[in-house]
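# Sequence first, then the predicted structure:
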Amino acid sequence: MPTRDNHVNEDDEDDDPTSTLTPKQLEEVRAKALAANAELLKINADIRQFELYASRARARRRMSLASYIFGPTLLLLLYTIFWLPWLNKSTLVAVCIPGFIIAIWCCGAAVKLTKDPGGGPRLKFADGVIRRHSEGELELEIAKQKDTKKLKIADGAFDQKTRRLIYKEEAYADIEKLRTDSKRYRNVNNLLQGILIIGSIAATGASGVASSLGPLRWVVLGLSLTVGIASGFMGYYKYKERSFYLQQTADAIEHEWEAFEVGVGRYKYIKKENLALKEFVEEVHRLKSEQRKRQQNLEQPPETRNAGEL
């Protein structure tokens, strides 16, 4: 817990440097800060816009892939149903006509999305072609905008308080990213765990009757192989641990964010916003560093990882 003496020293260190400037110099500093803030807002808006376009491009790509798989598969299924001898004509009509329309629609959507990929509005490019930005171009543009933002901050266009506020806003975006990554690893772990449980039970049951039914031995072999592969991936890549650490870091950063906003916890006795912001940035930086160390440890080979944990 910070003491009163520490607060006094920190107050001295964080005094406003503009207090020694003349009115004209102060006006110039404020004008420069306003221009820099306006430029920062524009860069942030561009990043959000390109991220939206990239999200739409990924959705169109996934829809195209799903249509390519679902359309022909449905046609093949309808062809198989059509030749089933025990289905009467009325049932075939009720099933095949709607199914055929859906299958043709999926094939048409797949072709259209393949010829018109990407996201965002159609634009005329330097080569004269009117098209959307491709997913790779959007990712590259997002990276360029983020690099521009970092350079603006590093060039001293923003004062220390503004840089800390930028870091604070990026910390909130990091919470969503950490939780998204945690959810992805958790879903993979749950899928493999489900394969492990169902495959183990099915293999045990199938092995009991495999002696009387010869072909079931191959089923038992396939189930055992699937269970072994799932177990190996879970043990080597540590999906559960990755998900847990990512979620833990996201919750810790969110806790710091909320404590800073309402002035509780470590920020209860800090009266000046600059000092509270400084404390917040240091704590979030520590949490991110610890997460990176845990991630690096999990990416090591099992023998190295076990030796480092001893």
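Received the coordinates, thanks. No experiment lies behind these values; they were computed from the predicted model shown.
# From now on I want contacts and neighbour counts done on CA atoms only, so please keep to that.
Will do.
# Strands of the protein, start to end?
Along the chain, counting by DSSP state E, strands occupy 119-124, 130-133.
# So which of these is nearest residue 76?
Closest of these to residue 76 is strand 119-124, at 31.5 Å (criterion: CA to CA).
# Name the residues that touch that closest one?
By CA atoms under 8 Å, 6 or more residues apart in numbering, the residues outside strand 119-124 that reach it are 53-58, 60, 130-135.
# Report the buried residues of it.
For strand 119-124, a neighbour-count test (16 or more other CA atoms under 10 Å) marks 119, 120 as buried.
# here comes the other one, which I'd like you to weigh against the first:
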Amino acid sequence: MAKFMASPTNTTEMLIQYRQEVEDLKQRIKNRRLQVAGLYGTPILLLAIFSTWVLTSNFLWINSNTPKEVHLAFFIISALLAGATGLQVAAEFHEVHAIWKDRGTSIRKLRLDLELAEERRVLEARSSTPETLNRQASYKERLPGEVARLRKESRHYRRVHLLMQWLVFISSASITAVTAWYDPPQPGKGVLIALGFIVTVVTGATGYFKPRERAFNLQQTADSIEQHSTALDLGIAPYTHDEATNLGNFAATVEGLRADQRMREQQLDQPFQGQQEVI
């Protein structure tokens, strides 16, 4: 856990340092999870590969010798896993080759450090809470990042929707083409089954996850927030009052838009009957 060498005189700098400490601990927890998973998972995988090697040699080639290629493939995989296991054990337990920052530290300990760091940040922020007008001004300055996030998610769901639609189009057209090309169906029967499976799965996934609706809602929320932000900067309706009133109205409006967005996401996650009950 990071220690501060000197007490910052500026409250903003102190809050930034606390924030950096929290983010650092979050990343360390992720890294430690990967380290523990590799430390214990690699030997288990090595044992599974070795067992598969033995069983394959004894049951698949009972009356003949196992091909050399099979032995070579299993040997290479086992050697790589054994090398990875040795490196991870050295990184975890060897003093000289200690390259892991949190070796020997439990994830529970790191989580506790994270909770304490967040608590210190909250207490520091609470003890030096700025005036409401300053908080509202800071809130406005953070909105461009929120708008960018909404637009990014909207583009993601739009691409997913287009990909699904193209899969449906191509598979549906291919079914007709393969049916017309092969008469009798063999060997096109397997192709027809695969194409029909793709159409069914993609159509069902599109109806369940609704990427088009999600993209539309995200884009609409981002546009609305950006519209209100521009109106506030230009001092046009509905933000034609004094600064304090405008910032208060702006924060309330944006939070209402975000709440509506979350409600629409929850409605999309529910079955059709559940959506009707919510509405």
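That came through, no problem. As the structure is a computational prediction, the values presented were derived from the model and not from experiment.
# care to give me the TM-score?
Put the two chains on top of each other and the TM-score (TM-score structural alignment, normalised by the length of the second structure) is 0.60; 206 aligned residues with a CA RMSD of 3.9 Å.
# Give the buried subset of the contacts of strand 119-124 of the first structure as a PyMOL selection command.
Buried subset of these, written as a PyMOL selection, criterion 16+ other CA under 10 Å:
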select buried, resi 53+54+55+56+57+58+60+131+132+133+134+135
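# and of the strands of the first structure, who's closest to residue 229 of the first structure?
Closest to residue 229 of the first structure of the strands of the first structure, according to CA to CA: strand 119-124, at 37.4 Å.
# Distance from the chain centre to the closest one, please.
25 Å (CA atoms, centre = their mean, to the nearest Å).
# can you check stretch 142-155 of the second structure too?
15 Å.
# That stretch against the first structure, how far on average?
When the first structure is overlaid, stretch 142-155 of the second structure sits 1.8 Å from its aligned residues on average, using mean CA distance after the TM-score superposition for the first structure.
# In that stretch, which residues are buried?
The neighbour-count check on stretch 142-155 of the second structure (16+ other CA under 10 Å) flags 143, 147, 150, 151, 152, 154, 155 as buried.
# Same check on stretch 102-117 of the first structure?
Under the neighbour-count criterion of 16+ other CA under 10 Å, stretch 102-117 of the first structure has 102, 103, 104, 106, 107, 108, 109, 110, 113, 114, 116, 117 buried.
# And the helices in the stretch 201-310 of the first structure?
Secondary structure of the stretch 201-310 of the first structure (DSSP state H, counting those that start in this stretch): helices at 216-237, 239-262, 273-298, 302-309.
# Highest mean neighbour count out of the ones you listed?
helix 239-262 (a mean of 18; mean count of other CA atoms under 10 Å).
# between that helix and helix 216-237, how many degrees?
Interaxial angle, helix 239-262 of the first structure versus helix 216-237 (axes from the mean of the first three to the mean of the last three CA atoms, to 10 degrees): 40 degrees.
# So which bit of the second structure is helix 239-262 of the first structure matched to?
Aligning helix 239-262 of the first structure against the second structure (TM-score structural alignment) gives residues 211-234.
# so how much does the matching stretch differ from the first structure once superposed?
Averaged out, stretch 211-234 of the second structure is 1.2 Å away (mean CA distance after the TM-score superposition for the first structure).
# likewise stretch 169-179 of the second structure?
Mean deviation for stretch 169-179 of the second structure: 0.9 Å (mean CA distance after the TM-score superposition for the first structure).
# who's in contact with that stretch?
185, 188, 191, 192, 195, 196, 198, 199.
# re the thing from before, I'd like the strands of the first structure as a markdown table, with distance to residue 39 of the first structure appended.
Below are the strands of the first structure laid out as a markdown table (distance: least, CA to CA, whole Å):
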| stretch | distance to residue 39 of the first structure |
| --- | --- |
| strand 119-124 | 23 |
| strand 130-133 | 24 |
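# so which of these gets nearest residue 245 of the first structure?
Of all the strands of the first structure, strand 119-124 sits nearest to residue 245 of the first structure, with 33.4 Å by CA to CA.
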